[in-house]
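[1] Provide a 3D model corresponding to the input given below.
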Amino acid sequence: MSSDAKLMSAIIMFIFPTIEFGGHFLLRYMQGKYKHLQLTPFQQRMFKSGHSHAGVFTIIALICQLLIDHAGYAESMSWFLRIGFIASAVIISAGFFFGAMGPGRTNTNKWASLIIVAIFLVTTCMISLGIGLLANR
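    As a prediction, the model looks like this:
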């Protein structure tokens, strides 16, 4: 494992507790602990989706830190991939959360476009990493 992969993996490890806190909040909300929030069913679904996407994309980012070491890319491309994978996790969850914010919201606002940005970013990173791994086998 390269020192760059270790650094990014350590940073990702510090991100996991924020996801855990979000899960704790959602669980407590579903148990009726935050009745004063009065989230709409749409907002509840968006917040659950934001939380689950953050968790999955963060795990993908962690795994890809190791794979990037074996892709044979120059340092600049490796850093683009390292940062791109974790940035996509942050951006997609932000799109779900900010896209549903506002009292009584029943559909998305302009912030939901961040979801598309994150999908484009993670897809670019996945395809690039796959090409690098195939070319360097």
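
[2] When you work out contacts or count neighbours from here on, use the C-alpha atoms and nothing else.
    Fine.

[3] what residues are up against Q43?
    Counting by CA atoms under 8 Å, 6 or more residues apart in numbering, Q43 makes contact with 100-101, 105-106.

[4] For it, give its distance to K35.
    Distance from Q43 to K35, counting by CA to CA, to the nearest Å: 14 Å.

[5] Same question for G55.
    25 Å.

[6] The two - which one has more neighbours?
    Taking other CA atoms under 10 Å, G55 and K35 do not tie; G55 has more neighbours (21 against 11).

[7] The more buried one and I19 touch, don't they?
    Yes: counting by CA atoms under 8 Å, G55 touches I19, with 6.5 Å between them.

[8] ok, and the closest non-adjacent residue to G23?
    Excluding its sequence neighbours, the residue lying closest to G23 (CA to CA, 6 or more residues apart in numbering) is H51, at 6.9 Å.

[9] Check F57 too.
    Sequence neighbours aside, A89 is the residue nearest to F57 in space, at 4.9 Å (criterion: CA to CA, 6+ apart).

[10] Geometric centre of the chain: which residue is closest?
    A89 (1.4 Å; CA atoms, centre = their mean).

[11] thinking that one is in contact with A54, fair?
    Yes: the pair A89 / A54 is scored as a contact, 5.1 Å apart, by CA under 8 Å.

[12] which residues in the protein form helices?
    With helices called from DSSP state H, the chain shows them at 3-30, 41-68, 75-99, 113-135.

[13] Let's see this one next, to set against the first:
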Amino acid sequence: MSSSSLSTAGVLLITVPAVAFGGMSLLAHLTRNIPGYLDNPTRRSLWRAGHAHAGVLVLFALVAMLYVDQADLSDGMRTLVRVLIAAAPILMPLGFFLSVARPRGTKPNGLIWLTVAGGAGLGVGALALGIGLL
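    Down below sits the predicted model:
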């Protein structure tokens, strides 16, 4: 595994405690009946989606790093694939969480577009990696 892939994997592993903290926060909102979570279905749904996406996408990105160096891609393209795939587990959850940061928010704000940016990056990065592996 190249040093670039190892560094990217290191950054991804550093995000795992943030995912765990998010899970603990959600649990605290549930068990302590904190206003603005259980009584706000929009916020509850988006925060749950943010936490789920964070966990799954960190795992996906870590696995993808194992394949980047094996792909028939230029060095610049490998760097781009690493960045796009590693950005998804950061951008998508941020979009879910920050789009309803206010406890009384009933509609996502403009930061929901971070989820779109993360998803687009993930799609382009995964497609490029897949083509490079074929």
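
[14] Got a TM-score for the two of them?
    The TM-score (TM-score structural alignment, normalised by the length of structure 2) is 0.91; 132 aligned residues with a CA RMSD of 1.3 Å.

[15] follow-up on the earlier one: may I have the residues that are in contact with the residue nearest to the centre of structure 1?
    53-58, 61, 118.

[16] Buried ones among those residues?
    For these, a burial check counting by 16 or more other CA atoms under 10 Å picks out 53-55, 57-58, 61, 118.

[17] and the counterpart of V116 of structure 2 in structure 1, how many neighbours?
    In structure 1, V116 of structure 2 lines up with I116, judged by TM-score structural alignment. Neighbour count of I116 of structure 1, defined by other CA under 10 Å: 12.

[18] which residues does I116 of structure 1 contact?
    Shown in contact with I116 of structure 1 (CA under 8 Å, 6+ apart): I92.

[19] for the closest residue to R104 of structure 2 other than its chain neighbours, what are its contacts?
    Of all residues not flanking R104 of structure 2 in the chain, G36 sits nearest, at 6.0 Å (CA to CA, 6+ apart). Shown here is G36 of structure 2, whose contacts under the criterion CA under 8 Å, 6+ apart are 43, 102-104.

[20] Just the buried ones among the residues you listed, please.
    By neighbour count, with 16+ other CA under 10 Å, the contacts of G36 of structure 2 hold R43 as buried.

[21] my read: I119 of structure 1 touches V90, true?
    No: contact between I119 of structure 1 and V90 fails when scored by CA under 8 Å: they sit 11.4 Å apart.

[22] Which of the two has more residues huddled nearby?
    Neighbour count, other CA under 10 Å: between I119 of structure 1 and V90, V90 has more, with 20 against 15.

[23] how near is that one to A118 of structure 1?
    As defined by CA to CA, V90 of structure 1 lies at a distance of 8 Å from A118 of structure 1.

[24] And L27 of structure 1, by the same measure?
    Here the criterion is CA to CA. By it, L27 of structure 1 lies 26 Å from A118 of structure 1.

[25] Also M46 of structure 1?
    Distance of M46 of structure 1 to A118 of structure 1, computed by CA to CA: 16 Å.

[26] Could you pull up the residues touching the residue nearest to G23 of structure 1?
    Shown in contact with H51 of structure 1 (CA under 8 Å, 6+ apart): 19, 22-23, 93.

[27] Pick the one among these closest to K6 of structure 1.
    Distance to K6 of structure 1 across the contacts of H51 of structure 1 (CA to CA) is lowest for I19, with 20.4 Å.

[28] Thought A54 was touching the closest one, still the case?
    Yes: applying CA under 8 Å, one finds I19 of structure 1 in contact with A54, separated by 7.0 Å.

[29] Ranking by neighbours, what's the top pick from the contacts of Q43 of structure 1?
    Neighbour max across these (other CA under 10 Å) = A100, 27 neighbours.
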